[in-house]
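Enquirer: Structure here, sequence nowhere to be found:
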């Protein structure tokens, strides 16, 4: 890991000030150690209102009933996404939709922004900012270089996708140089969790049914 990246704030102070300036009056935000939190419990409806008002440089999520900030991607993060996009061209009937807003968690009360959602072509046509998970075949997460990535990307979001019954979750872990395939959601958890080192050949299970040669990922080890 690049020195200091794990300690960088999820949101610069300037972005927080801009967000605070458009926040509805009944939502009280606080900025502590580079993190944004609400002083009071936040409903999903209030979150959606806040997210609609947020500046373009701020990407918000609603995970476990709490406001979260999704880190902006760096160059290697974007390169990994583009590599995966090319791999998934094996299935021309499917699209990998970047930055997809998904209604996740139990009863679809969470609002997660995936790095990519794999679904049939035009599955999200006509949807608003947050789509129902029906028809989503796979959620993709690429870890970010921030202090919250362990809890958010490795734990909370796979649980949320399992609760939403998305068949497969693919985690590209830049710290551990692994690719983890979560599959067979049942009772709010993925029953199969299979990690692979970068460089391995990875079979994505049904309904994705795609083989990934992950040797290229070694180029993005940093």
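Expert: That came in fine, so what should we check first? All of these numbers come straight from a predicted model, not from anything done at the bench.

Enquirer: can we go C-alpha only for contacts and neighbour counts from here?
Expert: Noted.

Enquirer: so how far is residue 196 from residue 99?
Expert: Between residue 99 and residue 196 the computed distance is 24 Å (Cα to Cα, to the nearest Å).

Enquirer: Skip ahead from the helix or strand hosting residue 169 and say which helix or strand is next.
Expert: For residue 169, the host element (DSSP states H and E) is strand 168-173. Scanning forward in sequence from strand 168-173 by DSSP H and E, the next helix or strand is strand 178-186.

Enquirer: Go through that next one and flag the buried ones.
Expert: 178-185 (16 or more other Cα atoms under 10 Å).

Enquirer: now stretch 143-154
Expert: 143-149, 152-154.

Enquirer: next up, a second structure to put side by side with the first:
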């Protein structure tokens, strides 16, 4: 469910209503505080998205990626984070996202904050759902590239593909490779190992 932001232009003194219009950030914080457990609330490019808990197939894929990262990583200090909130740079309000998976060094998120800078993140992964696929394919590519996250892995269930985006530049990635699900998917540096999507 997407909710457009309230208009940011202030009305003239004659037209101004007796109540104040909440900012996008205030509305987002309100939704986040009231969301039921397991629901995700994200703010991306001026819209608030409320995402229900994922289905079983989605979670099985995330769990498989996590297991393969643990087994195949060369840097044993890397950790998998699911449900971590990232605050990314945006053109207006900061972008607030909760990727399905983030890979970063141990201790990167040791504070008690709800939202974190993306600086230590080496890879983010999203597994598409019918309700999130368009955002994962477009807005999140822009958001993760702007944040200079080195690798964005998208498991596109609807297209039956794994898309690996690397080398962020501006609001896009300069290198994208597309692989059919069921094949071996090489992940570039700084990960540098192959993901076996046959297990999906």
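Expert: That came through fine. Just so it is clear, the model here is predicted, and its values are computed rather than measured.

Enquirer: And the strand holding residue 169 of structure 1, what's buried?
Expert: For strand 168-173 of structure 1, by 16+ other Cα under 10 Å, it's 168-173.

Enquirer: Three-state assignment for the residue most central in space within structure 2, please.
Expert: Computing the C-alpha centroid of structure 2 and ranking residues by Cα atoms, centre = their mean puts residue 99 first, at 3.3 Å. Following DSSP: H, G, I helix; E, B strand; the rest coil, we place residue 99 of structure 2 in the coil state.

Enquirer: check contacts around it.
Expert: 82-86, 124-126 (Cα atoms under 8 Å, 6 or more residues apart in numbering).

Enquirer: Under the alignment, what does it map to in structure 1?
Expert: Counting by TM-score structural alignment, residue 99 of structure 2 lines up with residue 114 in structure 1.

Enquirer: ditto for residue 64 of structure 2
Expert: Using TM-score structural alignment, residue 64 of structure 2 sits opposite residue 83 in structure 1.

Enquirer: Specify the local secondary structure of its match.
Expert: Counting by three-state DSSP, the backbone at residue 83 of structure 1 sits in helix.

Enquirer: Now which residue in structure 1 aligns to residue 35 of structure 2?
Expert: Checking TM-score structural alignment: residue 35 of structure 2 goes with residue 54.

Enquirer: wait, doesn't its match sit right on residue 19?
Expert: Yes - here residue 54 of structure 1 reaches residue 19: they are 5.6 Å apart, a contact under Cα atoms under 8 Å.

Enquirer: Any figure for the gap between residue 73 of structure 1 and residue 134 of structure 1?
Expert: Plainly put, residue 73 of structure 1 is 27 Å away from residue 134 of structure 1 if you go by Cα to Cα.

Enquirer: How about residue 49 of structure 1?
Expert: Distance from residue 49 of structure 1 to residue 134 of structure 1, by Cα to Cα: 23 Å.

Enquirer: Equivalent analysis for residue 206 of structure 1, please.
Expert: From residue 206 of structure 1 across to residue 134 of structure 1, the span is 16 Å (Cα to Cα).

Enquirer: so the alignment partner in structure 2 of residue 153 of structure 1, which of the three states?
Expert: When structure 2 is aligned by TM-score structural alignment, residue 153 of structure 1 is paired with residue 136. At residue 136 of structure 2 the chain is in helix, as set by three-state DSSP.

Enquirer: Contact partners for residue 136 of structure 2?
Expert: Contacts of residue 136 of structure 2 (Cα under 8 Å, 6+ apart): 126, 128, 154.

Enquirer: do the same with residue 161 of structure 2
Expert: 155, 178-181.
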